[in-house]
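**Student:** the following comprises the amino acid sequence and a computationally predicted model.
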Amino acid sequence: MTARVGLVVNPAAGRDIRRLTGGASVSNNYAKRRTAECVLAGVGVVEGAEVLAMPDASGIAERILDSAPDGVETGLLDFAPAGGPRDTRRAAERFREAADAVVVLGGDGTNRDAGTSVGDVPLVSVSTGTNNVVPTAVDGTVAGMAAAVVADGAADAKAVSYRHGTAVAEVDGRTGRETVTGLATVGVVDEAFVGTRALLDSESLLGGVASRAAPGEIGVSGAAGAVHRVEPDESGGVGIRFAPAGEASRRVRAVTVPGVVSELGVAECRRLDAEESFAFEVETAVVSADGERELEVRDAEIAVRPADDGPRIVDVDAALAAAAEEGFFVGE
């Protein structure tokens, strides 16, 4: 059986306004292409492996596949790219049947788009975005090797991956009922418009829910993690409600956007079970997902809850260790 690895490279990841307003690192298309070329080299550890890539409007995928090493079969998914998140979701839907593992180059938003559409196909997430709570800073070659041994069955997918949670907001407002889903966080922001989508002003944060939380993470999950730590594979999450720092009895210091450490007043912060709601009532606000503003709301009740229904994320070290235990890397 051929080991098939899907590849998603988001050209827009790591290029928003936070490069001008904060210290977010830049990940241009050349850097993404070089990382993806390393992924293909890593996939080559499995003889006869195949890589199937998401097409993109910038043509990055075609250039990546042109430089594939000998022994790695390649192909493009057959659809015309539109140049937005819909491309990632369409590719992930195809990968449900066409891939045994998927490597995603992007940030939290790209992984959310892939993870909510790919079903149970395990993801290897490589950090090339702005908000990088979920994806890790792993060498592309190593990521490709991990995806290949999972796709090949040399490492058992369920044993070396974990189910990541999500955060889900149900909005009942003037325009009706709507849903916003985040992979790591959903936030409620005291602003009127989506605008550039990037969250820039920590003082506008009203609160939110994180499916995972640690003080070393960025945004809502980092602030919540200063009070309650939740591991990525733990059930439930944390709900946090902010208050003006000068009026709050408790304050936390957290990285609110890359390059910015803020002091935030905390009115409430508590551990939530899976599907337990954390409520907000607003006249005007924006609901954000994974650090990006998504939905403008008016006169709304917002119920945000953690859910245990996210994608399977591969533990790269565990995958390679499992393959090594089986003698995969040793030849006579």
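**Tutor:** It's in.
**Student:** hey, let's count contacts and neighbours off CA atoms from now on
**Tutor:** Will do.
**Student:** contact partners for the residue nearest the centre of the chain?
**Tutor:** Computing the C-alpha centroid of the chain and ranking residues by Cα atoms, centre = their mean puts residue 108 first, at 2.7 Å. Shown in contact with residue 108 (Cα atoms under 8 Å, 6 or more residues apart in numbering): 129-135, 183-184, 290.
**Student:** tell me which residues in the biggest strand by length in the chain are buried?
**Tutor:** Scanning the chain for the longest strand, with DSSP state E as the assignment, gives strand 292-307. Buried residues in strand 292-307, counted by 16 or more other Cα atoms under 10 Å: 292-298, 300-307.
**Student:** please apply the same query to stretch 17-35.
**Tutor:** So, applying 16+ other Cα under 10 Å, buried residues of stretch 17-35: 18, 24, 26-27, 29, 32-33, 35.
**Student:** now, the residues you listed that are in strands?
**Tutor:** Per DSSP E, the buried residues of stretch 17-35 never map to strands.
**Student:** just the element for residue 94, please.
**Tutor:** helix 85-98 (DSSP states H and E).
**Student:** contacts for the helix or strand just after that helix?
**Tutor:** Later in the chain than helix 85-98, the nearest helix or strand by DSSP H and E is strand 101-106. Contacts with strand 101-106, where a contact means Cα under 8 Å, 6+ apart, come from 4-10, 13-14, 32, 36, 95, 110-111, 114, 121-129, 135, 143-144, 147-148, 150-151.
**Student:** another one to put next to it:
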Amino acid sequence: MKTIGIIANPSSGKDIRRLVAHATVIDNYEKVNIVERIILAAQKFGTEKIYIMPDTYEIGYKAKNNLIYLKQLGIDVEILDMTITGSFADTMVATKIMEQFGVGCIVSLGGDGTNRVIAKVINETPLLPISTGTNNVYPMMLEGTIAGIVASVVSSGKFDKEILCKRDKRLEIYKNGKLIDIALIDAVISKENFTGTRAIWDISTITDIFVTRAHPNNIGFSSVAGYKTTLSEDEDGGIYVKIGESPESVMAPIAPGVVEKVGIIDCKRLNMDTDYSYEVMEKGTIALDGEREVIIKEGDILIFRISRNGPYRVNVTKTLEIAQQIGFFVKR
């Protein structure tokens, strides 16, 4: 059976950065609309069943009921039978269940943080990330109809996953030899010693930045590296930036509408699968893809490592072009 999964995060795009920046707001009503368009397109291109993560806003239920009311639902849509907590744990549980069910593609609606949580547990299933968050370097702005078509192509079984997808990099953080967490885009050392609202936006508290990619079109703390040098998601390795008072600085967009002058003390490339030791000099936190997650204290020895253990991310343009070339969209 050709199946896809949908994980729509009702909390994406609602962190404190909405108050201190000028980010686009994609509310949960629009997320319902996006899910409806994914379903409508997917059922036209061979998808036979769709699994959706349950959530506190009931995005999946509302999308399904709307389409039933309009008499437009033509396939089986199942909301996963799982206990919801209203936390990131729901995303992890849903991802695991969808993989157990053997879905051909998971479509995520969220930001960098949502996809980082998925990346912590996803294994071989292709991931199609749609941007509905704040700082969105990892997911892309993609119309729901196109997302449904692409997911159907990927899950059709007609194409080799290695052709349509690219195994992404991830940044692994180890403490005392144990993997404690990961990031898809950046890990930022902050002098803030509490997780609090989790989202991080104050550049004056930042001392070190590790990134898996860097480009001037990025936003968030990875843009600090991106306004100094360039490293694509397809290139191996990462970049380390030490920031503070320095004769050299860059102007970088650290949040939507927020451009700051950032002093750069050091900037260097990091090799793949290489351990980089970091000694913590004062109590603080590590923000992973924009959210403070890990509390650290003076004297801690951390290891940062770039690997290709990230998700199989769908290449949308390549997928559509290959499908078109073999006549996937031609109906006779």
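**Tutor:** Structure received. On a predicted model such as this, the values are computed, not experimentally measured, just so you know.
**Student:** thinking again about what came up before, so what corresponds to the residue nearest to the centre of the first structure in the second structure?
**Tutor:** Here residue 108 of the first structure is matched to residue 112 in the second structure, going by TM-score structural alignment.
**Student:** how far away is that match from residue 134 of the second structure?
**Tutor:** For residue 112 of the second structure, the distance to residue 134 of the second structure equals 8 Å [Cα to Cα, to the nearest Å].
**Student:** what about the helices in the stretch 151-300 of the second structure?
**Tutor:** With helices called from DSSP state H, counting those that start in this stretch, the stretch 151-300 of the second structure shows them at 161-164, 222-226.
**Student:** so how far is stretch 14-21 of the second structure off the chain centroid?
**Tutor:** 18 Å (Cα atoms, centre = their mean, to the nearest Å).
**Student:** you'd agree residue 222 of the second structure is up against residue 185?
**Tutor:** Yes: counting by Cα atoms under 8 Å, residue 222 of the second structure touches residue 185, with 7.1 Å between them.
**Student:** which of those two has more neighbours?
**Tutor:** residue 222 (30 against 27; other Cα atoms under 10 Å).
**Student:** quick one: the lengthiest helix in the second structure to strand 106-110, angle?
**Tutor:** Counting residues, the longest helix in the second structure under DSSP state H turns out to be helix 28-44. If you take axes from the mean of the first three to the mean of the last three Cα atoms, to 10 degrees, helix 28-44 of the second structure sits at 160 degrees to strand 106-110.
**Student:** circling back: adding distance to residue 232 of the first structure, write the buried residues of stretch 17-35 of the first structure out as CSV.
**Tutor:** Formatted as CSV, the buried residues of stretch 17-35 of the first structure follow (distance: Cα to Cα, whole Å):
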residue, distance to residue 232 of the first structure
18, 25
24, 23
26, 26
27, 25
29, 29
32, 26
33, 28
35, 25
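**Student:** nearest to residue 243 of the first structure, of those?
**Tutor:** Among those, residue 18 lies closest to residue 243 of the first structure (Cα to Cα), at 24.1 Å.
**Student:** how close does the residue nearest to residue 92 of the first structure when sequence neighbours are not counted get to residue 80 of the first structure?
**Tutor:** Once flanking residues are discounted, residue 92 of the first structure sits nearest to residue 118: 4.6 Å by Cα to Cα, 6 or more residues apart in numbering. According to Cα to Cα, residue 118 of the first structure stands 19 Å off from residue 80 of the first structure.
**Student:** and these two? Which one has more around it.
**Tutor:** Higher neighbour count among residue 118 of the first structure and residue 80: residue 118, with 26 against 11, using other Cα under 10 Å.
**Student:** distance-wise, check the more buried one relative to residue 226 of the first structure.
**Tutor:** Taking Cα to Cα, one finds residue 118 of the first structure at 32 Å from residue 226 of the first structure.
**Student:** please apply the same query to residue 169 of the first structure.
**Tutor:** Distance from residue 169 of the first structure to residue 226 of the first structure, by Cα to Cα: 22 Å.
**Student:** tell me which of these two has more neighbours.
**Tutor:** Using other Cα under 10 Å as the criterion, residue 169 of the first structure and residue 226 rank with residue 169 on top: 28 against 18.
**Student:** OK, contacts around the corresponding residue of the second structure for that one?
**Tutor:** Aligned by TM-score structural alignment, residue 169 of the first structure pairs with residue 173 of the second structure. By Cα under 8 Å, 6+ apart, the residues touching residue 173 of the second structure are 179-182, 302-305.
**Student:** so what's the residue count around residue 157 of the second structure?
**Tutor:** With other Cα under 10 Å as criterion, residue 157 of the second structure counts 12.
**Student:** do a quick rundown of the helices in the stretch 1-150 of the second structure.
**Tutor:** 17-20, 28-44, 59-69, 88-101, 112-119, 144-155.
**Student:** nearest to residue 208 of the second structure, of the ones you listed?
**Tutor:** Going by Cα to Cα, the one of the helices of the stretch 1-150 of the second structure nearest residue 208 of the second structure is helix 112-119, 19.1 Å.
**Student:** hmm, back to that, can you put the helices of the stretch 151-300 of the second structure in JSON lines and add distance to residue 279 of the second structure?
**Tutor:** Converted to JSON lines, the helices of the stretch 151-300 of the second structure look like this (distance: least, Cα to Cα, whole Å):
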{"stretch": "helix 161-164", "distance to residue 279 of the second structure": "38"}
{"stretch": "helix 222-226", "distance to residue 279 of the second structure": "21"}
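**Student:** for residue 57 of the second structure, which of those is the nearest?
**Tutor:** helix 222-226 (31.1 Å).
**Student:** got a list of contacts for the closest one?
**Tutor:** In contact with helix 222-226 of the second structure (Cα under 8 Å, 6+ apart) are residues 185-186, 209, 211, 213-218, 239-241, 250-254, 262, 267.
**Student:** no more questions from me, cheers.
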